[in-house]
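*Asks:* Compute the structure for the input listed below.
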Amino acid sequence: MANSALNPPILMLDLHAQHAPIHAELEAALHHCLKESSFIQGPAVGAFAQALSQHLGISHVVPCANGTDALQLALMSLRLPPGSEVLVPAFTYVATLEAAAILGLVPVVVDVLPNTFMLDPKAVEAALTPRTGAIIAVHLFGQCADLESLRRIADKNNIALIEDNAQSIGATFTTRSGETWVAGAVGEVGTTSFFPSKNLGAMGDGGALFTQDASRAELLRQLANHGQIRKYQHEYIGLNSRLDTMQAALLQVKLRYLNQWTSARQHVAAQYDAAFTGMAGVHTPARDPRSTHVFHQYTLRVTEAGCRAALQQHLLAKGVPSVVYYPLPVHLQPAYHYLGYRTGQFPVAEHLCQTVLSLPIHPTLVPEQVAYITDAVKCFF
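*Replies:* Purely as a prediction, here's the structure:
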């Protein structure tokens, strides 16, 4: 089957197709915002925050302008002394380090687990010093980091745990005792992004913070609004970081469909698994049995690092897009050379950057498209 014969063509993310069935609802939400004309901190912002709080079972949701701001605000709420160390994974998007560095904190890079790609708790313990103030756990590609181990380490050492939940909204983690923890609700603060490509994406930028602590939630609201405790009274140095009213209204519509879209992503992942499990040349995404997986990405590992580029070119020639998340580990990014890390220091992350490849996964992929993608991968090996 040629990709040219597929209608629609295969995309990494097809927002047009995803929005089409709910177009009238989205349009009505925008029309209401235009009629109301309360474009900054309008009623839709609070309504969306309440709806998301109920959906996730998290006590407090504090909207903000984007996911990077959310990370920065989370760290600001900890009031760490300048020069405090923040442990971050070597395999992550650069915003994880950026949020710490811009506040005068020191990102301390930690290697990741080779199967789930997330923070290695043993490496975290080895990286602790008297200056450590926080751990940022990134829930990558759709499942949870080892929350139980990281929460234990944080508590034992009296340091904060922040969860970057931009890619795993709605995922859960089951502890050894049988408790179910919601991603974003375990740390002192959880953060998320509503960037359009996320599982719950806006039509522009947006973000939010999660906490179970009412006093911290109030502090986060103040920090996100110029540090105001009331109008024109600024108790703290803060940010101007607000979720736009129209984006909140659109997100509230899309939230109604998040579970449906998650199920569709999981169905596509199951089809990929059935096709690729046991196949020579690639490893399917590992699952932590304690975590659910909402599949922000479906990321293969190519067995031989040198053949990923050839596979990607082969897929492109067949009309199948793919993306490398991430091509360069954060400790080797030029902006962070000042931290003094060198090539070879975090071998797991460096190897992943040479071998991972993400395939299309979104709620509107149809079985014929998935079959075409799997056949294209198989005929390469």
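
*Asks:* from here on, contacts and neighbour counts on C-alpha atoms
*Replies:* Fine.

*Asks:* Follow the chain on from the helix or strand where residue 268 lies and name the next helix or strand.
*Replies:* Using DSSP states H and E, residue 268 maps to helix 258-276. The element immediately downstream of helix 258-276 (helix or strand, assigned by DSSP H and E) is strand 282-283.

*Asks:* Now do that next one: distance to the chain's middle.
*Replies:* 23 Å (Cα atoms, centre = their mean, to the nearest Å).

*Asks:* for the next helix or strand along the chain from it, packing partners?
*Replies:* Counting by DSSP H and E, the next helix or strand C-terminal to strand 282-283 is strand 298-302. With contacts taken as 3 or more Cα pairs under 8 Å, 6 or more residues apart in numbering; DSSP states H and E, strand 298-302 sits against strand 282-283, helix 347-355, strand 356-359.

*Asks:* Show me what strand 298-302 is in contact with.
*Replies:* The set of residues external to strand 298-302 that reach it, using Cα atoms under 8 Å, 6 or more residues apart in numbering, is 141, 269, 281-285, 308, 352, 355-361.

*Asks:* hang on, the earlier thing: between the helices and strands packed on strand 298-302, which gets nearest to residue 105?
*Replies:* Minimum separation from residue 105 across these (Cα to Cα) falls at helix 347-355, 22.4 Å.

*Asks:* starting at the chain centroid, how far to the closest one?
*Replies:* Here helix 347-355 is found 19 Å from its chain centre; the criterion is Cα atoms, centre = their mean.

*Asks:* What helices and strands are in contact with it?
*Replies:* Using 3+ Cα pairs under 8 Å, 6+ apart, helix 347-355 is in contact with strand 298-302.

*Asks:* List the buried residues for the helix or strand just after the strand it packs on?
*Replies:* Once the chain leaves strand 298-302, the next helix or strand it forms, by DSSP H and E, is helix 308-317. For helix 308-317, the neighbour count (16 or more other Cα atoms under 10 Å) marks 308, 311-312, 314-315 as buried.

*Asks:* Just put those residues in a markdown table and tack on distance to residue 261.
*Replies:* A markdown table is the format used below for the buried residues of helix 308-317 (distance: Cα to Cα, whole Å):
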| residue | distance to residue 261 |
| --- | --- |
| 308 | 29 |
| 311 | 28 |
| 312 | 27 |
| 314 | 29 |
| 315 | 25 |
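
*Asks:* which residue ranges form the strands in the stretch 101-250 of the chain?
*Replies:* All strands of the stretch 101-250 of the chain, identified by DSSP state E, counting those that start in this stretch, fall at 106-110, 132-138, 160-164, 172-174, 180-182, 189-193, 207-211, 228-230, 233-234.

*Asks:* sorry, back to before: kindly indicate which of the buried residues of helix 308-317 lies nearest residue 24.
*Replies:* Proximity of the buried residues of helix 308-317 to residue 24 (Cα to Cα) peaks at residue 315, which lies at 35.6 Å.

*Asks:* Now show me the structure for the sequence below, then we'll compare the two:
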Amino acid sequence: MQFIDLRAQYDQIEKDVNDRIHAVLKHGQYINGPEVRELEQRLADFAGTPHCIGAASGTGALLMAMMALGISSGDEVITSPFSFVATAETIALLGAVPVFVDIQADTCNIDPSLIEAAITDRTKAIMAVSLFGQCADFDAINAIARRHGLPVIEDAAQSFGATSKGRKSCNLTTIGCTSFFPSKPLGCYGDGGACFTADEALATRMREIREHGQDRRYHHPRLGINGRLDSLQAAVLLAKLPLFPGEIEKRRTIGARYTQALAHDRITTPVVRPHNTSVYSQYTIRVGDRNALKEALRDQRIPTAVHYPVPLHHQPVFRRPDAHLPVSDEASAHVLSLPMHPYLTHEEIHRVATAVRETV
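*Replies:* Below you'll find the predicted structure:
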């Protein structure tokens, strides 16, 4: 059993992937080729935003977004401690300070009720993570941001394709950033990412930033990075896009089957809010003895993962000894992600759920 089965997906689109890659090899425009422009338009249409800016990675997309917003040394950015390190890493790389706010116990997304108390005169943005495939509560977050004149960035590395009140992830905030890392719901065959915005000025800045800050060849009005999405990766994503809506529905169906099969008072299954849909980038449960369950499943050749075993406020590079973030601490001690991809069979779901229930 695969934790994420990329080969099963490739078998569905092998000819289109190969044809598109060969087209890039023939025209030789490996950087900023026509595939990148086509992909950006199609992703913008999918998300419902006017502007999509391809990026070399999801991490690069976050960096580009904050650079476009002018975040720099000494500024503060409010974010979640229960996330992959890139969320806070990009803030710190700009010399700014990540200010961690605890999460909701049921969704593991940032708790909007705690954000306002963390705002200071140095706060320059709110970066909310849409974790495990479900959008954060952006109605509440955006309302707080408006009161304080702050931009909001959605770290949508795990939620591209999800919706909140009918609107797509990456079309809910000032800027949305996603990742196309191979294991993501929409992944390429290497690193890739994108930024989305309705603000034309911000879109222009991000396009310049990803090209070393240039607005035309050898003319650099701002600092930038090498943040471009490769034509080959864009070609792979274009081949995958026709499958993506159907794969989202399969993920939702598999998530619902898992939740039904794992109903037990000692297993906490994911909660999806009524106005949300999830793309289940991970199907993450919580149990009392995570390590015992992980070992038992390993013995039965069922792969698992822990997202995330150490919250960011306990990482050596960000350690906050005085931080009181109990919900994040509790989640880190008990979460376990089960196999999740669109090609899981009924038999595999039953096998995983039975093994989890019997062990618990």
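
*Asks:* about what we covered before: tell me which of the helices and strands packed on strand 298-302 of the first structure sits nearest to residue 42 of the first structure.
*Replies:* If you check each of these against residue 42 of the first structure by Cα to Cα, strand 356-359 wins as the nearest, at 37.7 Å.

*Asks:* The closest one - contacts with which helices or strands?
*Replies:* For strand 356-359 of the first structure, the packing partners by 3+ Cα pairs under 8 Å, 6+ apart come out as strand 298-302.

*Asks:* relative to helix 308-317, how tilted is the strand it packs on?
*Replies:* Note on geometry: by axes from the mean of the first three to the mean of the last three Cα atoms, to 10 degrees, strand 298-302 of the first structure and helix 308-317 are set 130 degrees apart in direction.

*Asks:* Identify the residues contacting residue 25 of the first structure.
*Replies:* Contact analysis of residue 25 of the first structure by Cα under 8 Å, 6+ apart lists residue 253.

*Asks:* Can you tell me the SS state at the residue mapped onto it from the second structure?
*Replies:* The pairwise alignment with the second structure assigns residue 25 of the first structure to residue 16, based on TM-score structural alignment. Following DSSP: H, G, I helix; E, B strand; the rest coil, residue 16 of the second structure is assigned to helix.

*Asks:* re the thing from before, check the helices and strands packed on strand 298-302 of the first structure for me and report the most buried one.
*Replies:* Highest mean neighbour count of these: strand 356-359, a mean of 22 (counted as mean count of other Cα atoms under 10 Å).

*Asks:* Average separation of that strand from the aligned part of the second structure, please.
*Replies:* Aligned to the second structure and superposed, strand 356-359 of the first structure gives a mean residue distance of 0.5 Å (mean Cα distance after the TM-score superposition for the first structure).

*Asks:* Name the residues of the following helix or strand past that strand that come out as buried.
*Replies:* Using DSSP H and E, the next helix or strand after strand 356-359 of the first structure towards the C-terminus is helix 367-378. Applying a neighbour-count criterion of 16+ other Cα under 10 Å, the buried positions in helix 367-378 of the first structure are 369-370, 372-374, 376-377.

*Asks:* number of nearby residues for residue 260 of the second structure?
*Replies:* Using other Cα atoms under 10 Å, residue 260 of the second structure has 12 neighbouring residues.

*Asks:* so what corresponds to it in the first structure?
*Replies:* In the first structure, residue 260 of the second structure lands on residue 274 (TM-score structural alignment).

*Asks:* Next: residue 124 of the second structure.
*Replies:* Checking TM-score structural alignment: residue 124 of the second structure goes with residue 133.

*Asks:* My guess is that match contacts residue 82. True?
*Replies:* No. Residue 133 of the first structure lies out of contact with residue 82 (Cα atoms under 8 Å); the separation is 10.3 Å.

*Asks:* quick one, which of those two is more surrounded?
*Replies:* Counted by other Cα under 10 Å, residue 133 of the first structure and residue 82 do not tie: residue 133 has more neighbours, with 25 against 10.

*Asks:* sorry, back to before: distance to residue 38 of the first structure added to the strands of the stretch 101-250 of the first structure, as TSV?
*Replies:* Shown next, in TSV, are those (distance: least, Cα to Cα, whole Å):
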stretch	distance to residue 38 of the first structure
strand 106-110	39
strand 132-138	35
strand 160-164	30
strand 172-174	35
strand 180-182	33
strand 189-193	23
strand 207-211	19
strand 228-230	19
strand 233-234	23
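
*Asks:* Go through those strands and name the closest to residue 65 of the first structure.
*Replies:* For residue 65 of the first structure, the closest of the strands of the stretch 101-250 of the first structure is strand 207-211, at 5.4 Å, according to Cα to Cα.

*Asks:* Find me the equivalent region of the closest one in the second structure.
*Replies:* By TM-score structural alignment, strand 207-211 of the first structure lines up with residues 193-197 in the second structure.

*Asks:* Tell me the buried residues in that stretch?
*Replies:* Of all the residues in stretch 193-197 of the second structure, those buried under the rule 16+ other Cα under 10 Å are 193-197.

*Asks:* And stretch 164-173 of the first structure, by the same measure?
*Replies:* Within stretch 164-173 of the first structure, the residues that count as buried by 16+ other Cα under 10 Å are 164-173.

*Asks:* With stretch 175-194 of the second structure instead?
*Replies:* 175-181, 183-189, 191-194.

*Asks:* could you pull out the helices for the stretch 101-250 of the second structure?
*Replies:* 138-148, 200-209, 231-240, 244-261 (DSSP state H, counting those that start in this stretch).

*Asks:* and the spatially closest residue to residue 214 of the first structure that is not a sequence neighbour, how far is that from residue 212 of the first structure?
*Replies:* Spatial nearest neighbour of residue 214 of the first structure, chain neighbours left out: residue 60 (7.0 Å); criterion: Cα to Cα, 6 or more residues apart in numbering. Residue 60 of the first structure sits 6 Å away from residue 212 of the first structure, going by Cα to Cα, to the nearest Å.

*Asks:* Quick one: residues contacting the closest residue to residue 17 of the first structure other than its chain neighbours.
*Replies:* Spatial nearest neighbour of residue 17 of the first structure, excluding adjacent residues (Cα to Cα, 6+ apart): residue 364 at 6.5 Å. For residue 364 of the first structure, the contacting residues are 14, 17-18, 264, by Cα under 8 Å, 6+ apart.
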